[in-house]
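S.K.: Quick one, what's the 3D model for this:
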Amino acid sequence: MTQLSPETDGIEPGADDIRPTVSQLEEEGDAAADYIEELLDVADLDGDIDIDVRDGRAYVSVTSTSDSNLRLLSKPDTVSALQELARIAVHTRTGAFSRLILDIGGSREARQAELVALVERAIQRIEDGAASASLPPMSSYERKVVHDIVAGEGFVSVSEGEGRDRHTVITAK
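M.R.: The predicted model follows:
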């Protein structure tokens, strides 16, 4: 059982604890943006790319006007797959493992809202008398977001399970 804290920034124990520099993260963002830009060109999709560095990660966001066809790529599974491909592109260019986060058409914001609602329902179960509440399996980034939401609500969360079955369990303090 692993409890994550804001200090670990979602890095599981045993992971490489060496944090990349801001310039390395900017290079990751540039490599990922180049890859995504080429993909958009090939697919004839419109989008503006923004790169940001925060919380020890590179964030690449693709946005467009409301009448754009970018929504074709903004489904959660598609964003996750493209994020993994962008991470591979970064690794190919830099030789370093990347933890970059890709957002397409506000997909991360939408998922954040879903996670907040999921945590609120779990906390309600605990307040109604349950000893704990387990959430469904999710990615390490989503578990990190959940840990932050749970901590903000004054509860405790831990990650349990392995691989695709890794999930978050919430308990009262």
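S.K.: all contacts plus neighbour counts: C-alpha atoms, from now on.
M.R.: Noted.
S.K.: measure the most centrally placed residue in the chain to residue 57 for me?
M.R.: Centroid-nearest residue in the chain: residue 141, 3.7 Å away (criterion: Cα atoms, centre = their mean). Using Cα to Cα, to the nearest Å, we find residue 141 at a distance of 11 Å from residue 57.
S.K.: what does stretch 105-120 contact?
M.R.: Residues outside stretch 105-120 that contact it (Cα atoms under 8 Å, 6 or more residues apart in numbering) are 61-64, 70-71, 73-76, 79, 135, 142, 145-146, 149-150.
S.K.: all strands of the chain, in order?
M.R.: Ranges of strands in the chain, per DSSP state E, are 48-54, 57-63, 101-104, 132-134, 156-160, 167-171.
S.K.: I have a second one here; can you model it like the first so I can compare?
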Amino acid sequence: MRNVTAAGRNVDEAVQSGLQELGLITKDKVEITVIEEGNKGFLGIFGKKPAIVKLVEKIDPIQQAKLYLQTIAEAIAGKSDVTVQESKKTVRYHITGEKAALLIGKRGQTLNALETLTQLALNRYPGQYKNVTVDAENYRLKRKETLSQLAIKLADQVLKTKKSIQLEPMPSSERKIIHDTLSGYANHQIKTYSMGEGENRHLVISHKR
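M.R.: Coordinates of the predicted model:
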């Protein structure tokens, strides 16, 4: 957390001096403590004192989580860049680099672990909660297409055999993809629901009798 003590002819000037030293533009990025309001002195000469302020840069949880993710990514896959897209409820981090594929893991397991860690890092600050998505090599989009195709294939099998199919355990985001894909499929003859707890939670595709 960066901080600086700055002086000026008045408080505003001292604040601007501190912002310039920190490389910031607006006051909303810092916490300001006025140490000395300053004094023009008698006739602007005698007893003159400068205004002194202390500026402490505010923590940006989203940027802190980005730095945390980038540190882990570079420990695994070498030089990596992380870009951020923020919406009202979700923050999306996308990792690029020559060896970014190493961050995906078998069926996205490594990527899912990075996502969990980044979400914990982001939401550890009071009053801060957002959903986090971590992606690399556009894996999430490719995985979504694969799961959607798999869902339809299995649903057709269920329609034919009238027997339920249990899928392998997967994170809630992937279960939702399958659920959304089959919502209303085949004139609502198919239903999906989750079973199990924790890491064993999985989706079941069944026929509506």
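S.K.: if we can go back for a sec, can you tell me which of the contacts of stretch 105-120 of the first structure end up in helices?
M.R.: Assignment to helices by DSSP state H places the following of those there: 76, 79, 142, 145, 146, 149, 150.
S.K.: What residues of stretch 143-161 of the first structure count as buried?
M.R.: By neighbour count with 16 or more other Cα atoms under 10 Å, stretch 143-161 of the first structure contains the buried residues 143-150, 155-160.
S.K.: and what of stretch 128-148 of the second structure?
M.R.: 130-137, 139-140, 144, 147-148.
S.K.: Give the equivalent position in the second structure for residue 52 of the first structure.
M.R.: By TM-score structural alignment, residue 52 of the first structure lines up with residue 85 in the second structure.
S.K.: So that match sits against residue 93, correct?
M.R.: Yes: with contact defined as Cα atoms under 8 Å, residue 85 of the second structure counts as touching residue 93 (6.6 Å).
S.K.: okay, those two: which has more neighbours?
M.R.: Using other Cα atoms under 10 Å as the criterion, residue 85 of the second structure and residue 93 rank with residue 93 on top: 24 against 11.
S.K.: circling back to that earlier point, what's the match for the residue nearest to the centre of the first structure in the second structure?
M.R.: Under TM-score structural alignment, residue 141 of the first structure pairs with residue 173 in the second structure.
S.K.: tell me the residue furthest from the middle of the first structure?
M.R.: No residue in the first structure sits farther from the centre than residue 129, which is 30.8 Å out by Cα atoms, centre = their mean.
S.K.: Distance check, the counterpart of that residue in the second structure against residue 125 of the second structure.
M.R.: Under the alignment by TM-score structural alignment, residue 129 of the first structure pairs with residue 161 in the second structure. Separation of residue 161 of the second structure from residue 125 of the second structure (Cα to Cα): 51 Å.
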